[in-house]
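Colleague: structure of the sequence below:
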Amino acid sequence: MTGTIAELKVDLEDFALEHTLTTVTDLSCEVERLVASDPETLMPFLWVEAPPSALDELEDVFATDETTDQVECITELYGERLYRMHWIRRIELLVQILVEEEGTILSASGSADGWHLRLLFPTRDALSRTDDYCRSHDLKYEILSIYNIDEGRKGRFGLTDAQQDTIVAAFEQGYYEIPREIDSEELATEFDISHQALSERLRRGHKALVKNTVMIGPRASDDDRDEQPPTSRQ
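Modeller: So this is what the prediction gives:
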């Protein structure tokens, strides 16, 4: 039994917060945590970011969004706000993933362009059943990538095994310290690769970490990851 990770782009019309994301200018949001309290309600903790003038109208827009209820601002930090709320409509896809297939939402971010989800399914069959469910319920989405965890540790943060081993070694041996405790040539020797190959491996690894931990929104496919061609559910 092998876990499967899938990255999807879901149309706004088939997901929560369509009204909010299309009404508030330059709004983006990222799920910090998502709790499935029952089959009819999900409770996300949601970071939102927008220009100050747009944030001023945000709570009024939440109040007119039919997919949300019980919206509460938990904290505000440097132009971002953390909200706790209930999603009460257009949650069929998430309920299917979390409740029916016992999947996990690794990340979820939304903007006016749509929602981007990174999902962990316990088996490939669970993903297949979710695809069948979307077909039968006319839920529109695009598959950006699918890969198995046993292809390597790249299931975490999009890193290959070699990238993770190199970054960990660099950290443990002081490559990132000022001044450096080991230089790139010494580190390259440990991995029996050239200085140029080491620099490229670190660059790709850092890019993957930024994409999968910092950035909100769509992510380009990694050079180091074998992916299936994108397909669409229209």
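
Colleague: only C-alpha atoms for contact and neighbour calcs from this point on.
Modeller: OK.

Colleague: now the strands: where do they sit in this structure?
Modeller: 4-10, 28-38, 41-49, 68-77, 80-87, 104-111, 114-121, 141-148, 231-233 (DSSP state E).

Colleague: using JSON lines, lay out those strands together with mean neighbour count and distance to Ile182.
Modeller: Listed next are the strands of the chain as JSON lines, based on neighbours: other C-alpha atoms under 10 Å; distance: least, C-alpha to C-alpha, whole Å:
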{"stretch": "strand 4-10", "mean neighbour count": "22", "distance to Ile182": "35"}
{"stretch": "strand 28-38", "mean neighbour count": "17", "distance to Ile182": "36"}
{"stretch": "strand 41-49", "mean neighbour count": "20", "distance to Ile182": "38"}
{"stretch": "strand 68-77", "mean neighbour count": "14", "distance to Ile182": "37"}
{"stretch": "strand 80-87", "mean neighbour count": "20", "distance to Ile182": "38"}
{"stretch": "strand 104-111", "mean neighbour count": "21", "distance to Ile182": "34"}
{"stretch": "strand 114-121", "mean neighbour count": "23", "distance to Ile182": "35"}
{"stretch": "strand 141-148", "mean neighbour count": "20", "distance to Ile182": "34"}
{"stretch": "strand 231-233", "mean neighbour count": "13", "distance to Ile182": "45"}
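
Colleague: Proceed likewise with the subsequent sequence, for comparison:
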Amino acid sequence: MSTVATLRVPASTFVLDDALARHPSIEARLLRSVQVDSASTTPSVWVRGNDATLVEPALRSDPSVSAHSKVVSSKQGGVYRIGFEALSDPILRLFADTRLTVVDSYAQGSEWVFRVLAEKRDSLRALTETWEQNGLTHTVERISDCTEAADPSRFGLTEAQHRTLVTAFREGYYEVPRDSDITGVANMLGISHQATSQRLRRGHERLVQNALVQRLTPEFPF
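Modeller: The predicted model follows:
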């Protein structure tokens, strides 16, 4: 079964480490999947910062950038075609392995975050094992099967959590003042007060985590 994973790596192991470190407000995003078969890549990258005048100087001075040209302008930066210096083999594998697809990527501060689609979990495991063997620091933040990822309305909720949250909403649990309390929601569901409370708490936690905390990238500025 296909798997979606969120991976985090230090910017120092990929690209734009200097630009991101010198200017914390600068954000970068690869605009599409980059599948390559060599260590030289020239992707389109959306780069922006609080001060747009800092973006191009930051790109010019970054050691990982061999060339760059602006394709689209925006108030805070724009889309650039960027030529990067050779990537290390372990990182390159993420983009060269045909069993893996980088569906989203975003960087700010000291790290890059990748959302990766793997045909099988074994493909993802092989990648992370290669990174570990080469001493590449990384974090696997979340792994989910595509059956879960394909339903974004659930935000990673279990069926029971989804049903409980929806019932609570429909019964007026979130109204001010409330039209129902946990006991009322529990009675509607036919479960205990404690079980309802736990489902609500864990459901709220997953909603915040998956809808807010793990939101990978901001909206495009153009």
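
Colleague: and the strands of structure 1 as CSV, adding distance to Ala208 of structure 1?
Modeller: Below are these laid out as CSV (distance: least, C-alpha to C-alpha, whole Å):
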stretch, distance to Ala208 of structure 1
strand 4-10, 14
strand 28-38, 18
strand 41-49, 22
strand 68-77, 26
strand 80-87, 24
strand 104-111, 15
strand 114-121, 14
strand 141-148, 14
strand 231-233, 23
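
Colleague: compare those strands and give me the one nearest Ala16 of structure 1.
Modeller: Closest approach to Ala16 of structure 1 among these is made by strand 80-87 (6.7 Å; C-alpha to C-alpha).

Colleague: just how off-centre is that closest one within its chain?
Modeller: Averaging C-alpha positions (C-alpha atoms, centre = their mean, to the nearest Å) puts strand 80-87 of structure 1 17 Å from its chain's average.

Colleague: relative to strand 104-111, how tilted is the longest helix anywhere in structure 1?
Modeller: Longest helix in structure 1 by number of residues (criterion: DSSP state H): helix 195-213. In terms of direction (axes from the mean of the first three to the mean of the last three C-alpha atoms, to 10 degrees), helix 195-213 of structure 1 departs from strand 104-111 by 80 degrees.

Colleague: what's the offset of helix 195-213 of structure 1 from the middle of its chain?
Modeller: Distance of helix 195-213 of structure 1 from its chain centroid, counting by C-alpha atoms, centre = their mean, is 19 Å.

Colleague: from the contact counts, what lies against it?
Modeller: Helices and strands touching helix 195-213 of structure 1, by 3 or more C-alpha pairs under 8 Å, 6 or more residues apart in numbering; DSSP states H and E, are helix 161-172, helix 184-190.

Colleague: deepest in the core, which of those is it.
Modeller: When you average the neighbours per residue for each of those (mean count of other C-alpha atoms under 10 Å), helix 161-172 leads with a mean of 17.

Colleague: which strands and helices lie in contact with it?
Modeller: Against helix 161-172 of structure 1 (3+ C-alpha pairs under 8 Å, 6+ apart) you get helix 195-213.

Colleague: how about the contacts made by the residue nearest to Arg48 of structure 2 when sequence neighbours are not counted?
Modeller: Once flanking residues are discounted, Arg48 of structure 2 sits nearest to Gly77: 4.3 Å by C-alpha to C-alpha, 6 or more residues apart in numbering. Contact analysis of Gly77 of structure 2 by C-alpha atoms under 8 Å, 6 or more residues apart in numbering lists Trp46, Val47, Arg48, Gly49, Ala52, Thr53, Val55.

Colleague: correct me, but the third one touches Val55?
Modeller: Translated: Arg48 of structure 2. Yes - at 6.6 Å, Arg48 of structure 2 and Val55 qualify as touching, with contact defined as C-alpha atoms under 8 Å.

Colleague: joint contacts of these two?
Modeller: Taking C-alpha under 8 Å, 6+ apart as the criterion, Arg48 of structure 2 and Val55 both touch Ile26, Gly77.

Colleague: touching, Ser73 of structure 2 and Val79? I think so.
Modeller: Yes - counting by C-alpha under 8 Å, Val79 is a contact partner of Ser73 of structure 2 at 6.5 Å.

Colleague: any common contacting residues for the two?
Modeller: Counting by C-alpha under 8 Å, 6+ apart, Ser73 of structure 2 and Val79 have no common neighbour.

Colleague: what sits against the residue lying farthest from the centre of structure 2?
Modeller: Centroid-distance maximum for structure 2: Asn187 at 38.3 Å, with C-alpha atoms, centre = their mean. With contact set as C-alpha under 8 Å, 6+ apart, Asn187 of structure 2 has no partners.

Colleague: and it, how far is that from Tyr174 of structure 2?
Modeller: 17 Å (C-alpha to C-alpha, to the nearest Å).

Colleague: now do Lys75 of structure 2
Modeller: Lys75 of structure 2 is 39 Å from Tyr174 of structure 2, by C-alpha to C-alpha.

Colleague: same deal with Thr101 of structure 2?
Modeller: Per C-alpha to C-alpha, Thr101 of structure 2 is found 40 Å from Tyr174 of structure 2.

Colleague: still on that earlier bit, need the helices and strands packed on helix 195-213 of structure 1 in CSV with distance to Arg203 of structure 1, can you?
Modeller: As requested, those are arranged in CSV below (distance: least, C-alpha to C-alpha, whole Å):
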stretch, distance to Arg203 of structure 1
helix 161-172, 9
helix 184-190, 12
